[in-house]
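Enquirer: Fold the following.
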Amino acid sequence: MFLPNADEDLELGDNIDVFVNLKDGSRWSATIIILAQVEILMKRWAASGEALGGRYFWCSDGLIVRDAGISNMTQVLAGLIETGEFTQILQRLDD
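Expert: All right, here's what the predicted structure looks like:
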């Protein structure tokens, strides 16, 4: 998970938990992770034996994107909201 300090570059984030509050009052969550970070994790798990030796990656509200950074991830989220696809990808939080 990317928890930046005040002096960290937000465009380097590669694994971020997000909460989305929409105007209709609904709340949504996702774990956004870049494809390269998934590969790193799976290689690490292959060595440690986790996740059946790194043979799979799973998270309940996962969204894999190609590029790192808050601005890229925000653009992806905005696009999903515009198209309405976010309801199939993000996890709705109980009101």
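Enquirer: can we go C-alpha only for contacts and neighbour counts from here?
Expert: OK.
Enquirer: contacting residues around stretch 53-60?
Expert: 31, 38, 41-47, 51 (CA atoms under 8 Å, 6 or more residues apart in numbering).
Enquirer: In a markdown table, list these along with secondary structure, distance to residue 14 and neighbour count.
Expert: Conversion of those to a markdown table gives the following (DSSP: H, G, I helix; E, B strand; the rest coil; distance: CA to CA, whole Å; neighbours: other CA atoms under 10 Å):
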| residue | secondary structure | distance to residue 14 | neighbour count |
| --- | --- | --- | --- |
| 31 | strand | 10 | 18 |
| 38 | helix | 9 | 17 |
| 41 | helix | 12 | 15 |
| 42 | helix | 15 | 21 |
| 43 | helix | 16 | 16 |
| 44 | helix | 16 | 14 |
| 45 | helix | 18 | 18 |
| 46 | helix | 20 | 16 |
| 47 | helix | 21 | 10 |
| 51 | helix | 20 | 14 |
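Enquirer: One more, please, to line up against the first structure:
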Amino acid sequence: MYEISDGFLTLQVELGEDLPEAIENADGWVSLPTGERWSATFLTYREMGRIMERWAGTGECLAGTYFTCPDLVVTRRPGVHEMFAAVRDLVSSGDHEMSLRRLE
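Expert: Sure thing, here's the model as predicted:
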């Protein structure tokens, strides 16, 4: 588990085996000062392509024809700092309420 915080919000990311600056696929949890918690699934464009190519062979999602995820945040570049920047922007604009999944 990798955690990054700036005193306003905390982003925890499940990394797996990749280094924090190279991660392209991660599950994250956002904690706000209000106590609210939100989930996020982070992918890069490249990782989405790899997943859909794999699904083309397994038959999932009409053989990789589409991809869906309720709390998806797609970043252009890999790394937890890219993920954090995206979440910070979502929270500052209030868009996290539409884009992320609120946890009870």
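Enquirer: Of the contacts of stretch 53-60 of structure 1, which pair is most distant in space?
Expert: The distance between the two most remote of the contacts of stretch 53-60 of structure 1 (CA to CA) is 23.9 Å, for 31 and 47.
Enquirer: From the centre of structure 1 outward, give me the first residue you hit.
Expert: residue 32 (0.7 Å; CA atoms, centre = their mean).
Enquirer: Counterpart of that one over in structure 2?
Expert: Under the alignment (TM-score structural alignment), residue 32 of structure 1 maps onto residue 42 of structure 2.
Enquirer: so that match, which of the three states?
Expert: strand (DSSP: H, G, I helix; E, B strand; the rest coil).
Enquirer: Could you verify my assumption that it touches residue 73?
Expert: Yes - the pair residue 42 of structure 2 / residue 73 is scored as a contact, 4.9 Å apart, by CA atoms under 8 Å.
Enquirer: Can you check which residues contact both of the two?
Expert: With CA under 8 Å, 6+ apart as the test, residue 42 of structure 2 and residue 73 reach no residue in common.
Enquirer: Please, where are all the helices along structure 2?
Expert: 45-58, 60-64, 80-93, 96-99 (DSSP state H).
Enquirer: The last one aligns to what range in structure 1?
Expert: Going back to what we said before, that points to helix 96-99 of structure 2. Under TM-score structural alignment, the match for helix 96-99 of structure 2 is residues 86-89.
Enquirer: got a list of what residue 44 of structure 1 touches?
Expert: Taking CA under 8 Å, 6+ apart, one finds residue 54 in contact with residue 44 of structure 1.
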